[in-house]
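>>> I would like to see how this sequence folds:
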Amino acid sequence: MPVEKKADTGHDYGIYTIGDDNFFAGIVAAINALKYYGYKGPIAVFDLGFEPWMVDYLNEYDHVTVLDMAPVTRHIRFTDVKTDESPIMRGWAYKAFAIVHYNLFRKWTFIDGDYLPLCNLEKELLPLIEAGHIIFSEDGWNTWGIEHEMATGVKPGNYMNVNAGFISLDMEEHGYIVHEWRNLMTRRKPFDLWYGDQGALNVILDKWEVEKTTLDKALWNQTWLNDEMARENHCQLVHDPDDIHVWYGPTNKRIMGWHGAGWYKLWHQAGIDHYRKHDATEREKFYKESQGKSPWPIVEIFEYFLFLDQFHTPLKRKGHLIAEMAH
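Next up is the predicted model:
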């Protein structure tokens, strides 16, 4: 049976992430990286479908708690249509639903399960949060039209798009945005007007003219840059004794975080694939397709953190899978 563990809520700041068995590798690497770079606060992991041993493994970390999504999904319905389809699982809406339901931290950073932090997020972001900023990474542009105005009240025009896989804010300052984000995703029909949870979040921010504090997209990364940065080959893995990191030549600065590129996750690029574990042919084909989707130093530092033995019993590799090492 999975280990039951109460969430660590004794801190004003915490980190949320979410995943299932396919994203387990990404979440382990992210936790190890955060701890390596000095983060000592709580990490809440929303469980979308981990295997029982994965839940046990994550719960054995200090200050890490796995939270069941079942209480979040219970009795949640769309408000504008009658259907058995769940709002929770449509367009990645589970992020906002989980954050609002558990509401563990006043100040927080949310990262997708394929986001690899390469710094201490609290140290880098908390000063900005405390200054009243809501923080994202830029991810292109949106054009809202009359149909969006009729559905949500946003003024038509062109707006910067921010990615919903990396968010930092203070609930006292911007909690209304998170709650409206969650509430908007109980309306089925507007979802046809934008791209998933990211579009819903952006239309709310733009409706209320909320200032979006965006970080350097090359250093904090958004997915559409991954192929380009891999082709540039300007990333360098730096093996300082107490600070392994990736340096980005064009900016002469270190990369602070890396976000997965669509289907081509860092663990897929490293040959680890729980999603296709029963189909060797499809797995091999996808592995080849995944090559070159991120700079090689990023893949190498991901593997370093995935199998790091500093904070937990290390994982072991079993072919294309990973498993907990026997105690």
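>>> rest of the way, CA atoms for contacts and neighbours
Noted.
>>> Tally up the residues packed near L126, please.
Other residues within reach of L126 by the criterion other C-alpha atoms under 10 Å amount to 19.
>>> Assign it to helix, strand or coil.
helix (DSSP: H, G, I helix; E, B strand; the rest coil).
>>> quick one, what contacts it?
When the contact criterion is C-alpha atoms under 8 Å, 6 or more residues apart in numbering, the partners of L126 are Y13.
>>> Tell me how far it lies from E211.
Applying C-alpha to C-alpha, to the nearest Å, the value for L126 to E211 is 17 Å.
>>> Kindly report the same for E300.
Counting by C-alpha to C-alpha, the separation of E300 from E211 is 36 Å.
>>> cool, and T152?
T152 sits 18 Å away from E211 when distances are taken as C-alpha to C-alpha.
>>> To compare with the earlier structure, here is another sequence to fold:
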Amino acid sequence: MTQRQARSRYGIYTIGDENFFPGILAAINSLRYYGYSGDIGVADLGFLPWMRDYLNAMPGVVVLAIEPINRLIRFTDVKSDDQPVMTGWAYKVFSILYYDLFDSWTFLDADYLPLCNLEAELFPLIEQGHFVSSEDGTNIWDERHEAAIGVRPGSYMNINAGFISLDMEVHAPIIHEWRNLMTRRKPFDLWYGDQGALNAVLDKYEVPKYTVDKVLWNQTWLNEVMAAEGACELIEATADVHVFYPPKRDRLKGWHGTGWHKLWHQIGIDHYRKSDRQEREKFYLESQGKSPKAVVDIFEYFLFMEN
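Below you'll find the predicted structure:
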């Protein structure tokens, strides 16, 4: 596929491979269920052919090849044939800027399960010029980071937790500098992959970070706490299946998987260990209790939803 000439007003990006296919499929089905009708660009890091065909057959979904980007991009500060696109999750920003499909967009990690219509919830904030995401801990930049890119030393809120939303008319310079930083090998170890690099660029320019409620939109370190708490309720109302969270008196808006224990692992789907039954069963047991049962159940509901 080549780059498009005309961009849509708003769209959603995600990216993954064979191992993350269940998460991407559940997310697409969830988005459609909650009323999102716009385009979804899915960058292909290694789907099986049938997975690629399945996604391409879904209305409004386009699979984006990663190979053209790999051929074009090299590190800019060292002589190397290594591909920065595949280093430290950098493929996210490289894919977004190469295909350039949307004026405004939300990027979803492949292990993020949206539980609402993202356009309806986030686009009004994007229109106000906000850089929207969720709080995800703290970054401390020091003299090394200042020397590398010019960010002022200090402690800063870290954002991401599975998604970012923005308007390219407002924030394109940030996204382009984020991409450029991911082509530099020498300072790479200073960041926690792509997320650290993005936060460093935002902090360098003191861009305000608009954060949504980290409980309702899910900050990953709350997963097991909320699972043990047992407060989440699966509401199976007609035409409105959702997860209600009584402590907030509201429904969950999204869920981000914990570490390597993804929602699909918790229902026994594991493409990564498909050739080793013993390891697959062991990891399945390790994955139990990592997310509330209501969240696991609604993930399974969306994963196997008929299109």
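>>> where does the TM-score land?
Scored by TM-score structural alignment, normalised by the length of structure 2, the superposition of the two chains gives a TM-score of 0.97; 307 aligned residues with a C-alpha RMSD of 1.5 Å.
>>> circling back to that earlier point, among E300 and E211 of structure 1, which residue is more densely surrounded?
Using other C-alpha under 10 Å, the more surrounded residue of E300 of structure 1 and E211 is E300, with 16 against 11.
>>> which residue in structure 2 lines up with the more buried one?
Superposed on structure 2 with TM-score structural alignment, E300 of structure 1 falls opposite D297.
>>> which stretch of helix or strand covers that match?
D297 of structure 2 belongs to helix 293-303 when elements are defined using DSSP states H and E.
>>> Please report how far the residue lying farthest from the centre of structure 1 lies from L193 of structure 1.
Using C-alpha atoms, centre = their mean, the residue of structure 1 lying farthest from its centre is I146. It sits 31.4 Å away. When distances are taken as C-alpha to C-alpha, I146 of structure 1 and L193 of structure 1 turn out to be 11 Å apart.
>>> Now do whichever strand in structure 1 runs longest: which elements does it pack against?
What stands out as the longest strand in structure 1, according to DSSP state E, is strand 135-144. Using 3 or more C-alpha pairs under 8 Å, 6 or more residues apart in numbering; DSSP states H and E as the contact criterion, the elements in contact with strand 135-144 of structure 1 are strand 157-162, strand 166-170, strand 213-215, helix 217-220.
>>> Do a quick rundown of the helices in structure 1.
With DSSP state H, the ranges of helices along structure 1 come out as 24-36, 52-59, 70-73, 94-102, 121-130, 146-152, 171-184, 196-207, 217-220, 226-232, 266-269, 280-290, 296-306.
>>> returning to that earlier point: could you single out the most deeply buried of the helices and strands packed on strand 135-144 of structure 1?
Greatest average neighbour count among those goes to strand 166-170 (a mean of 23), per mean count of other C-alpha atoms under 10 Å.
>>> report the angle between the axes of that one and helix 121-130?
Regarding strand 166-170 of structure 1 and helix 121-130, their directions subtend 50 degrees when assessed with axes from the mean of the first three to the mean of the last three C-alpha atoms, to 10 degrees.
>>> average offset between strand 166-170 of structure 1 and structure 2?
Here the mean offset of strand 166-170 of structure 1 against structure 2 after fitting is 0.4 Å, by mean C-alpha distance after the TM-score superposition for structure 1.
>>> Just name whatever secondary elements that strand is in contact with.
Applying 3+ C-alpha pairs under 8 Å, 6+ apart, one finds that strand 166-170 of structure 1 makes contact with strand 107-111, helix 121-130, strand 135-144.
>>> and the shortest one, which stretch of structure 2?
Strand 107-111 of structure 1 corresponds to residues 104-108 of structure 2 when matched by TM-score structural alignment.
>>> same thing with stretch 26-45 of structure 1?
Aligned by TM-score structural alignment, stretch 26-45 of structure 1 falls on residues 23-42 of structure 2.
>>> And the matching stretch, what's buried?
Neighbour counts using 16 or more other C-alpha atoms under 10 Å place 23-34, 36, 38-42 of stretch 23-42 of structure 2 among the buried residues.
>>> what's the span of that stretch, first residue to last?
For stretch 23-42 of structure 2, the first and last residues are 12 Å from each other (C-alpha to C-alpha).
>>> repeat for stretch 202-212 of structure 2
From its first residue to its last, stretch 202-212 of structure 2 covers 17 Å (C-alpha to C-alpha).
>>> contacts for it?
By C-alpha under 8 Å, 6+ apart, the surrounding residues in contact with stretch 202-212 of structure 2 are 130-135, 149-152, 156, 159, 174.
>>> What are the neighbouring residues in contact with the spatially most central residue of structure 2?
In structure 2, the centroid-proximal residue (C-alpha atoms, centre = their mean) is D109; its distance is 1.8 Å. When the contact criterion is C-alpha under 8 Å, 6+ apart, the partners of D109 of structure 2 are T14, I15, G162, F163.
>>> do the same with K265 of structure 1
D114, S290.
>>> one more time with 10 Å, if that's ok
K265 of structure 1 sits next to 22-23, 25-26, 113-115, 259, 271-273, 290, 293-294, 299 when contact means C-alpha atoms under 10 Å, 6 or more residues apart in numbering.
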